[in-house]
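K.L.:
Make a model of this:
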Amino acid sequence: MTTTPAAVTMYSTTWCGYCLRLKKMMEREGIPFAEVDIETDPQAADLVMQANGGNRTVPTLVFPDGSALTNPSIDQVKAQLAQLPEA
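P.N.:
So this is what the prediction gives:
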């Protein structure tokens, strides 16, 4: 079994309905992602706050090029991935 490297890191919480919905959509679209719970990882919470003007807004997605999207639609995620240079 080979594992596909995560294309995206999703910063989320266990209780976030928007996070759960986006995770299901990304899984359905076959978009690999790593998930980080900002409530158990203080450094992740700091990163999310830096990306969102001091707010702990989730889901926040960070892409390999360092770009970030906050609470994006699945179409926004796919568009952002399409703009990334191929590895």
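K.L.:
can we go C-alpha only for contacts and neighbour counts from here?
P.N.:
OK.
K.L.:
Could you pull out the helices in this protein for me?
P.N.:
Secondary structure of the chain (DSSP state H): helices located at 17-29, 42-51, 74-83.
K.L.:
now the other sequence, so there's something to compare against:
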Amino acid sequence: MMRRWGLSLGLLTLALLIGGVRLAQGDRGEAVVWLVVYGLLAALVSPLAFPRGAGAAEARRRSAEDGRPIVYWRPGCRYCMMLRLRLLGVAGRAHWVDIWRDPDGAAAVRAVAGGNETVPTVVLADGEAHINPSPAWLRARLR
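P.N.:
This is a model prediction of the structure:
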């Protein structure tokens, strides 16, 4: 659980430390900037920025039923975050699996990525896997 939130908590801690120092030095404006900017970054890299996902087994079952792709991701991954942000509006049409939360999901990624946990990895309903696909490619499959 802590590993999933580590980057977000680290960014918040940094914001509080530097913001506190700036505030103590009398620079309120810079303190607010640090708190706002790093607070937003912490929210973006947190697990909250992604849809609540099912486990890998449930995602595979649902994908077989509805034909939607499965996106394997992990918190703090900048490529996952960029993919998620560029899919605004259609990201909910995929089944999202956090590989740090689901060991079966991590194993599924290792099976198609040569033993590595390279994310984002997208697996289509027919079993075809794509490692770090372009957002445009995935968006076309989600429509």
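K.L.:
right, so of the helices of structure 1, which gets closest to A68 of structure 1?
P.N.:
Closest to A68 of structure 1 of the helices of structure 1, according to CA to CA: helix 42-51, at 7.1 Å.
K.L.:
Tell me if I'm right that Y18 of structure 1 and N71 touch.
P.N.:
Yes. Counting by CA atoms under 8 Å, N71 is a contact partner of Y18 of structure 1 at 7.2 Å.
K.L.:
Of the helices of structure 1, which is nearest V62 of structure 1?
P.N.:
helix 42-51 (9.2 Å).
K.L.:
Average separation of the closest one from the aligned part of structure 2, please.
P.N.:
Taken over the aligned residues, the distance from helix 42-51 of structure 1 to structure 2 averages 0.4 Å (mean CA distance after the TM-score superposition for structure 1).
K.L.:
That helix aligns to what range in structure 2?
P.N.:
Using TM-score structural alignment, helix 42-51 of structure 1 corresponds to residues 103-112 of structure 2.
K.L.:
Please work out which residues outside that stretch touch it.
P.N.:
The contact list for stretch 103-112 of structure 2 (CA atoms under 8 Å, 6 or more residues apart in numbering) reads 55-57, 72, 97-100, 115-119, 121, 129.
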